[in-house]
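Asker: Fold the stuff below for me.
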Amino acid sequence: MRYQRGVTLTELLVALMLGLLLLGGVFGVYLSNQTTARTTEDLSNLQNRIRLAFQVMSYDLRSAGFLGCNNSERVVSVVQVAGVSPAWLNWQGGLVGTAADAANNESIRVMYGAGQSSSVVNHVPPRLNLNQRPELSVGDLAVVCDDTLTSIFQVSAVGNNWLEHAATGLNCAVDLGFANPFVCGSARPRLYPTDAMVMQFATVRWFVAASEVDANFNSLFREIIVSGAPVQEEVLFGVERLSFAYQMRNTPFGPVPFSAALDMTQVVGVNVQIILADAVYQQISMGEEMRTVEFFVAVRNR
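Answerer: Take a look at the predicted model:
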């Protein structure tokens, strides 16, 4: 029988070492690919959230001041909370800016007629008879308008092809009035004619506050009014700064910062700047230019 020679211990150890080196390299590449994939996924998710915030905020800003009847100069509200008109109904043409707070964040409120409109068949206060069932529920804010006036009220009852604006809930009077500001004690009735328009009234605020997910960081919020109470939705987590600049009518392009003297009824465009918090997105390794989201929105109804 011929002698069959095997491998020596040294050869075995060398082979094992080479195998471990090869396996370590493969494992390192795998971990690197996993990290890259996670970073790419995190960046993609962030971009999607930013895109959503941009789309929703842009829609609100473009819609500012829309009432359906082209008469945003004459707006009366019969809605009151604790006997006074609430801040979320401070019309100013449908766009209200604010000065920066202690953290250097600004906010903005946008108001407009939203959803499907219905036409008035006849108006016998408090009932508005309509050409179709309105897309409104009891407690919703609504507007009714014609070529001369717009009235904001809370829906007190809804039926098939009608709704009412009775002096209940937030409505201080059944009258829809003429004067602005509206004085409930001396209200003057307003009968809206055939073909006046009725739709939902949206009042939306964009602002930055402590996140509901992690109070150590701030988020971008969108606030709406539901049955007379503010309801907040967290739109974008990890926002360090929110600011606005305003393009004025009949001036060269160059949005200006908010000031108390700014006439918001003359704003025709809004420049939005959102700066993301570096501490939140360190794993994505974004430079300051990548953390800054800036866009300009023209206000269509001015």
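
Asker: use CA for all of it now, contacts and neighbours both
Answerer: Noted.

Asker: How many residues are close by the closest residue in space to residue 108 that isn't next to it in sequence?
Answerer: Spatially, and ignoring its direct neighbours in sequence, residue 108 is nearest to residue 97 (4.6 Å; Cα to Cα, 6 or more residues apart in numbering). For residue 97, the neighbour count with other Cα atoms under 10 Å is 22.

Asker: to compare against the first, here's another:
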Amino acid sequence: MAGLSLVELMIALALGLVVSGAAIGVFLANQQTYRSTESIGRIQESARVAFELMAREVREAAGNACSRNLPVANVLENQGQWWNQWQNGLLGYDNGALPASVGGTDAIEVVSASSGGAPVAEMTANSAQFKVSHAHDFVPNDILVVCDYTQASVFQATNVNAANVTIVHNTGTGTVGNCTKALGLPMPASCPGGQPGNSAETYKIYGPGSQVVKLRASRWYVADNGRSGRSLYRVRMAQGADQPAEEITDGVEDLQLEYLVEGQSSYVAAAPGLDWSRVVAVRLRLTLAGAERVGTDGQPLVRELQHVVNLRNRTA
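Answerer: You can find the predicted model right below:
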């Protein structure tokens, strides 16, 4: 029997190359699809983490352990700090106004009452102390909120006795200081935000079942992460020096924030004169980029996602 001719052999080799090329092309296409899908998956994961953690804190802005929209007696002496912004709950920074953030990105500070705490057991009339019903983690100089279903008060604990669970809120001591030991409304004129012409101290008795919790605050922004990219960061704010920034998730290229004010129909950017105490919702818009260059022209995949958060303390 005659063997293959040279022409037949060349045809067979050519067909083999075509089949091999097709197989390699399918493999490369599948690999590119896999890399693109993986990049999108990571973007979606970063978005879920960012939105969930940010929304959890923004949702609780200006919140307390008792009820919503309570009148507040803030007797803290040192004004102009985050602990005096609890009634507002939020403070936004637009277009890189926060020094730690990347230029062109927004940032936000959120203040609320923390979870946990302890219920009031007894409060002595016309005094600067009260007792709670069980052990707690309060320490001197903590900024605390005490509330019932009629009012809330913000003060600094000037002394804490863990043995008999007594909390003291006197004047004249503390890193921030209290302008009065009375926790009621109206506040005297000597207090920042006090009633003009009022020299009387109004004592508020918080009865058993009232709640005492710590005041907490955090700052969210986008910054360079030192790995040739950007990340979303959170800083837990404290008296004196803030805690070190926590990297929440990487790949966040931009954060844009808009706010809905009660009675309005359009969201607006942070601006001087915005009444933060009337903000009822925040629209978060994140621009995220994948880590690998699997997009068009070898660029990373980029997605813009948004999420709207209602403030529980201000909406029914």
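
Asker: hmm, back to that, what's the counterpart of the residue nearest to residue 108 of structure 1 in structure 2?
Answerer: Matched by TM-score structural alignment, residue 97 of structure 1 corresponds to residue 92 in structure 2.

Asker: same question, residue 27 of structure 1
Answerer: Matched to structure 2 by TM-score structural alignment, residue 27 of structure 1 sits across from residue 24.

Asker: Its match looks like it's in a helix, true?
Answerer: Yes: counting by DSSP: H, G, I helix; E, B strand; the rest coil, residue 24 of structure 2 is found in a helix.

Asker: List the contacts of it.
Answerer: If you count contacts by Cα atoms under 8 Å, 6 or more residues apart in numbering, residue 24 of structure 2 has none.

Asker: so stretch 47-55 of structure 1 corresponds to what in structure 2?
Answerer: With TM-score structural alignment as the criterion, stretch 47-55 of structure 1 aligns to 44-52.

Asker: buried stuff in that stretch?
Answerer: Neighbour-count burial for stretch 44-52 of structure 2 flags 44, 46-47, 50-51 (criterion: 16 or more other Cα atoms under 10 Å).

Asker: Mean deviation, that stretch versus structure 1?
Answerer: Taken against structure 1, stretch 44-52 of structure 2 registers an average deviation of 0.9 Å after superposition, with mean Cα distance after the TM-score superposition for structure 1.

Asker: got the contact list for that stretch?
Answerer: Outside of stretch 44-52 of structure 2, the residues within contact range by Cα under 8 Å, 6+ apart are 232, 248-252, 284, 286, 288, 305, 307.

Asker: tell me the helices in structure 2, going along the chain?
Answerer: Per DSSP state H, structure 2 carries helices over the ranges 6-59.

Asker: Could you double-check that the residue nearest to residue 108 of structure 1 lies in contact with residue 264?
Answerer: Yes: the criterion here is Cα atoms under 8 Å, and residue 97 of structure 1 meets it with residue 264 at 7.4 Å.

Asker: In contact with the nearest residue to residue 139 of structure 2 once chain neighbours are set aside, which residues?
Answerer: Leaving out its chain neighbours, the residue that sits closest to residue 139 of structure 2 by Cα to Cα, 6+ apart is residue 160, at 5.9 Å. Counting by Cα under 8 Å, 6+ apart, residue 160 of structure 2 touches 138-140, 166-168.

Asker: and the longest strand for structure 1?
Answerer: Counting by DSSP state E, the longest strand found in structure 1 is strand 108-124.

Asker: Check which residues of that one are buried.
Answerer: Buried residues in strand 108-124 of structure 1, counted by 16+ other Cα under 10 Å: 108-114, 117-123.

Asker: Give me the angle between that strand and helix 9-63.
Answerer: Counting by axes from the mean of the first three to the mean of the last three Cα atoms, to 10 degrees, strand 108-124 of structure 1 lies at 50 degrees to helix 9-63.
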